[in-house]
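[1] Sharing a model prediction with you, sequence too.
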Amino acid sequence: MSTDPSSGLDAIRSALLEADRVVITTHTRPDGDALGTEFAIAQALTALGKTVLCLNADPAPRNLDWLAEEQPPGMVQTYEAGNLDQAQAVAHADVLLVVDTNSEKRLGDVAKVFRQAGKPILLLDHHPDPESWFSVMHVQTDAAAAAEIAYDLIAGVDLDLIDRGVATALYVGIMTDTGSFRYSATTPKTHAVVADILERGDLKPEPIHVSLFDGKSRQGLSLLSMALGTIDTHYNGRLATIFVTQDMIRSSGAFFDETEGLINYALQLDGVLAAVIGLELTSGVKLSFRSKGDCPINKWAGRFGGGGHANASGAFVQNGQLQRTLKEVVDAAPSHVMADPSEITETSDELSQADLSLLAQFNGSL
């Protein structure tokens, strides 16, 4: 799905320009794209004289603390049940904006507050299959990042709004969600947008990259060592799995957010088309799926209640047991991962369920 209804983007832009008070939110455990998109739009609207609050279910991860701290005082807040000021901000808002996610459950505790406010709720996103409860949607699945769409949103008002602060937020969003511009969703337009951002913000990429990626703790490196030892391959090396247990987190002393990026080590193995990481939580198993090139894995994640992009998806298995869940994931691998591409005929894009079950019985297991 690739929708580019300019009317959707125009309608969102008009609603934001007509509003005096705006509250923005994004998904739980916000990443660089989520926060970069939020902060860029919030700063641009603030420059236009709007009152803006970014209200999220979870705080920024440690490697993005610096970006959150650069925002105007009070503009970025973590939701607190019973906080009267936050409740009033939502109640008095003219419009509410959701970015970088299209699912109510991914908004965490903020979802109920937004849904019950009785205000127009706008969606700006690049993930497929949005839920239908939004008042106005702009979903552009061929955008490399939500921040790339935020650039278009702001540029449609006034490119001079992209000052150093807005440019920094947009750059963080686009750069992180493209894997430092190496993922297949990166396009010539992406690079053109980034070139304009760097020039308008007078940005130097190196300090931003250092802030994001070079602050690993000794405990985080210890966790990396443990996680690397769990890597296993399946289906003649086309699928790699990696996992992190609660015991590994405790014994290493690492923070949970230091699991970010571990899946890439499994995906980097020669011959691997797709990789899955299982993260053991007290409430279940968090799964992340990644793949290379023309190897879609979002429907695979969908079998476990998740979804996402063709090459990057996720899921959460409530009350799941780590090893059992990973085995089920391996056994449910799609045909392009199970079988060598040369063995799949042009007339059969997918193997039958019986064939998949048979392959799963004889090929890689944990």
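    It's in.

[2] use CA for all of it now, contacts and neighbours both
    Will do.

[3] that's a strand at F316, yeah?
    Yes. Remark: F316 belongs to a strand, assigned using DSSP: H, G, I helix; E, B strand; the rest coil.

[4] What residue, apart from its backbone neighbours, is nearest I121 spatially?
    Nearest non-adjacent residue to I121, counting by Cα to Cα, 6 or more residues apart in numbering: L96, 4.8 Å away.

[5] From F114, how far out is the one you found?
    Note on L96: its distance to F114, by Cα to Cα, to the nearest Å, is 7 Å.

[6] Structure two is appended below for comparative analysis:
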Amino acid sequence: MDINKLEEIIKGHKKFVITTHANPDGDAIGSVIGFYHLLKSYGKEGKIISHSPLPEYLLFADTGNLLEWYSPGKHDEFISQAGVVVCLDFNNISRIHSMEQAVRASSAMKICIDHHQLPEDVFEWIYSDTLASSTCELVYRVIKAMNPNAFNKDAVQALYLGLVTDTGSFRFDRTTPEVHRMAADLIELGADMMLVTRNIYETGTLGRMKAIGEMITTMQIYGDKSEIAVIHITRDMLNRYGMSPEDTEGFEQYMMMINTVKVGVKIVDLKEGFKSSLRSKGAAEVHLIARKFGGGGHKNAAGIPKLFTPVDSFITEIVGEIKKYLSESKNEENQ
């Protein structure tokens, strides 16, 4: 991380666009809010602009109503005039969907802080660490190195949210001692641990709980040793239980509670097509499988963007790819 170069970039420009991937999660919103307050501590003008609005369960984190839902008429001029576009928690411009054209057309310098693999070659400054637990971990390091005074209450609350959500409440294997120390530091600086807990884990509706029950009973298991689980949240289920696709966040964990399951696949119907997310345990690298379907992500958590193929065909194809991957991985271990 060339912190001196980043400080030079910040000091040398006035207007900054701060953005993150479509359908932002806790790490996305935490990192953009944290970086916004870093820019503010330098007296800079920053706008957080996103392709997607915040899901309802994350609204509590944006106490200043900083995130603006992208509208070409409202934002394209600012994007074209900005000196820097800051890309957080994604490393390919296509991940910002409707904003992509405006960002690519802008002469603004593009910089990136992210923990995903295979960054696009468009960034003039990048801080990428694929071993990090979250982008919030990286933004925390940046603020700590550049200006700890930027750790105000809103910033530390947002960064703590990102640490919690992207580590699965400190359960995933990238949860290092350093991450625990960061969390403790953020709490000491004013992050409200229980506020995050209540909003992330204790605000589910009765409809959501009923949907989880139906999802579990309709879960499909594949493989000679029941190593693969697939759940499909249909449009009918979403309508019956009054849910949006974003309300299925976290459903993956129920597949991974099964002791034999190594890889889980969640499929969620959209208004048109569907999207999918993958989870795994141990050495299984699901980002390799996701890439075959136009997606990507991390070793144990990956996503596949909107697809329009028949769901049954997709299940057959992806289960086949997972079986092949697990078989090849087992053969390599035995060599």
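    Structure's in. What do you need? Here the structure is a predicted model, which is why all the values come from computation and not from measurement.

[7] After superposition, what is the TM-score?
    With the length set by TM-score structural alignment, normalised by the length of the second structure, the two chains reach a TM-score of 0.94; 334 aligned residues with a Cα RMSD of 1.7 Å.

[8] thinking again about what came up before, my guess is the residue nearest to I121 of the first structure is in a strand, correct?
    Yes. Under three-state DSSP, L96 of the first structure sits within a strand.

[9] can you pull the contacts of it?
    By Cα atoms under 8 Å, 6 or more residues apart in numbering, L96 of the first structure lies in contact with 22-24, 90, 114, 119-122.

[10] Now do the same for it: its match in the second structure.
    Mapped onto the second structure by TM-score structural alignment, L96 of the first structure lines up with V85.

[11] Its match and K210 of the second structure: what is the separation?
    42 Å.

[12] Please apply the same query to N239 of the second structure.
    Separation of N239 of the second structure from K210 of the second structure (Cα to Cα) stands at 12 Å.

[13] ok, the two, which is more surrounded?
    Legend: neighbour count by other Cα atoms under 10 Å for N239 of the second structure and K210, higher for K210 (14 against 11).

[14] my read: that one touches Y241, true?
    Yes. Shown here, K210 of the second structure and Y241 form a contact pair, counting by Cα atoms under 8 Å, at 7.4 Å.

[15] what's the helix or strand for C112 of the second structure?
    C112 of the second structure is part of strand 109-114 when elements are defined by DSSP states H and E.

[16] next helix or strand past that strand?
    Sequence-wise, the next helix or strand downstream of strand 109-114 of the second structure (DSSP H and E) is strand 125-128.

[17] which residues in the first structure does that next one align to?
    Counting by TM-score structural alignment, strand 125-128 of the second structure pairs with residues 136-139 of the first structure.

[18] Check the burial of D158 of the first structure by counting its neighbours.
    Neighbourhood size, D158 of the first structure [other Cα under 10 Å]: 10.

[19] need the contact list for the aligned partner of it in the second structure.
    The alignment partner of D158 of the first structure in the second structure, by TM-score structural alignment, is N147. Going by Cα under 8 Å, 6+ apart, N147 of the second structure touches 38, 41.

[20] ok, now I315 of the second structure?
    The contact partners of I315 of the second structure, taken as Cα under 8 Å, 6+ apart, are V230.

[21] Can you tell me the element it falls in?
    helix 311-334.

[22] Can you list the buried residues in that helix?
    The neighbour-count check on helix 311-334 of the second structure (16 or more other Cα atoms under 10 Å) flags 311, 314-315, 318-319, 322-323, 325-326 as buried.

[23] What of stretch 301-314 of the first structure?
    Going by neighbour count (16+ other Cα under 10 Å), the buried part of stretch 301-314 of the first structure is 301, 304, 306-314.

[24] What is the neighbour count of D65 of the first structure?
    13.

[25] what does stretch 253-264 of the second structure correspond to over in the first structure?
    Under TM-score structural alignment, stretch 253-264 of the second structure corresponds to residues 264-275 of the first structure.

[26] correct me, but S335 of the first structure touches L356?
    Yes. Counting by Cα under 8 Å, S335 of the first structure does reach L356; the two are 7.1 Å apart.

[27] how about A315 of the first structure, what's its match in the second structure?
    Matched by TM-score structural alignment, A315 of the first structure corresponds to I304 in the second structure.

[28] check contacts around that match.
    275-277, 290-291, 293-296.

[29] at 6 Å what do you get?
    By Cα atoms under 6 Å, 6 or more residues apart in numbering, the residues touching I304 of the second structure are 276-277, 290, 295.

[30] what separates the closest residue to it other than its chain neighbours from P305 of the second structure, distance-wise?
    Spatially, and ignoring its direct neighbours in sequence, I304 of the second structure is nearest to G295 (4.1 Å; Cα to Cα, 6+ apart). Distance, G295 of the second structure to P305 of the second structure, using Cα to Cα: 6 Å.

[31] Alignment lookup: the residue nearest to I304 of the second structure to the first structure.
    Under the alignment (TM-score structural alignment), G295 of the second structure pairs with G306 in the first structure.

[32] on that earlier part again, mind listing which of the contacts of I304 of the second structure are in strands?
    Using DSSP state E, the subset of these located in strands is 276-277.
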